[in-house]
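K.L.:
structure for this input, please:
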Amino acid sequence: MRKFNITVNGKSYAVEVEEVGAGLGNFTYAPVQNAPAKQPQPSVPKTAASVPQTPAPAPKVLDEAVSGEKITAPMPGTVLDIRVSEGQTVKAGDILLILEAMKMENEIVSPVDGVVKKIHTFGSATVSTGDALATIG
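P.N.:
A predicted model of the protein is given here:
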């Protein structure tokens, strides 16, 4: 048995490793030097002044000037393919884009007849539930 001290995420662990199959090949290894274990530091309560402030992410803004039926993502996923372009006429049931979610390809179809006024996403974009994908008017 060989004993080692291993540090993982700042915590030190003493481990014992059994050597098996000695003489299995021509290799060398250097034993780890035993480092003193770090003692946990007492926690200091954080105050509002000591917590670094990170800016809030910018909200996703829809093109509000575009009116019509907003097609939103029914689930979080990745846009694999956009099958229509702005200005294209579509009918209810036409495939607008392919959204991959949980390793399944989901066809997002137009709920209405109309013209694609705006595409709010792009290929390989990651979308969340409710994110605007397209507007049909």
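
K.L.:
from now on I want contacts and neighbour counts done on CA atoms only, so please keep to that.
P.N.:
Fine.

K.L.:
isn't Thr135 up against Gly114?
P.N.:
No. Look at Thr135 against Gly114 with Cα atoms under 8 Å: they stay out of range, at 9.6 Å.

K.L.:
next, the structure of the following sequence, for comparison with the previous one:
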Amino acid sequence: MKNYTITVNGNVYDVTVEEKGAGAAPAAAAAPVVAPKAAPAPAAAPKAAAGGIEVKAGAAGKVFKIEANVGQSVQSGDPIVIIEAMKMEIPVVAPEAGTVASIDVAVGDAVESGAVLATLN
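P.N.:
Here you go, the predicted structure:
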């Protein structure tokens, strides 16, 4: 895997790309993997108290839809929030199974890459 930083219209994205070729293992999924930038620790600390697992934005954009509710059980890969970026709807999914502890954004909010959108227990 290789990590790249890409800037599009002033928005910075950290992208992880899996290499295919001789000796490379086949990809488990066809979807691209976007690694969010790490949020500053002081800003993330108060929100982490609601739940131990942070759900972070992989790209800057606007909150289009909230798919999960506080108290709802989710599995790894279940959509939590939908972000609209560059006229595309990008699902932000649960990194692992858990219960939604907090939703830290509202529909229409502008979010930066790496921002904590929700927390899970």
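
K.L.:
between Thr135 and Gly114 of the first structure, point out the one with more neighbours.
P.N.:
Thr135 (22 against 18; other Cα atoms under 10 Å).

K.L.:
contacts only, for that one.
P.N.:
Val66, Ser67, Gly68, Glu69, Lys70, Ile71, Val116, Lys117, Lys118, Ile119, His120 (Cα atoms under 8 Å, 6 or more residues apart in numbering).

K.L.:
quick one: secondary structure of the alignment partner in the second structure of it?
P.N.:
In the second structure, the residue equivalent to Thr135 of the first structure is Thr119, according to TM-score structural alignment. Following DSSP: H, G, I helix; E, B strand; the rest coil, we place Thr119 of the second structure in the strand state.

K.L.:
now Thr119 of the second structure: how far from Asn11 of the second structure?
P.N.:
Distance, Thr119 of the second structure to Asn11 of the second structure, by Cα to Cα, to the nearest Å: 24 Å.

K.L.:
what's the answer for Ala68 of the second structure, then?
P.N.:
Counting by Cα to Cα, the gap from Ala68 of the second structure to Asn11 of the second structure is 27 Å.

K.L.:
all helices for the second structure, in order.
P.N.:
Using DSSP state H, the helices of the second structure run over residues 41-48.

K.L.:
aligned partner of Ala60 of the second structure in the first structure?
P.N.:
Ala60 of the second structure maps onto Pro76 in the first structure, by TM-score structural alignment.

K.L.:
and the closest residue to its match other than its chain neighbours, what does it touch?
P.N.:
Distances taken as Cα to Cα, 6 or more residues apart in numbering place Ser128 nearest to Pro76 of the first structure, at 4.1 Å, with adjacent residues excluded. Going by Cα under 8 Å, 6+ apart, Ser128 of the first structure touches Ala73, Met75, Pro76, Gly77.

K.L.:
right, I'll call it a day here.
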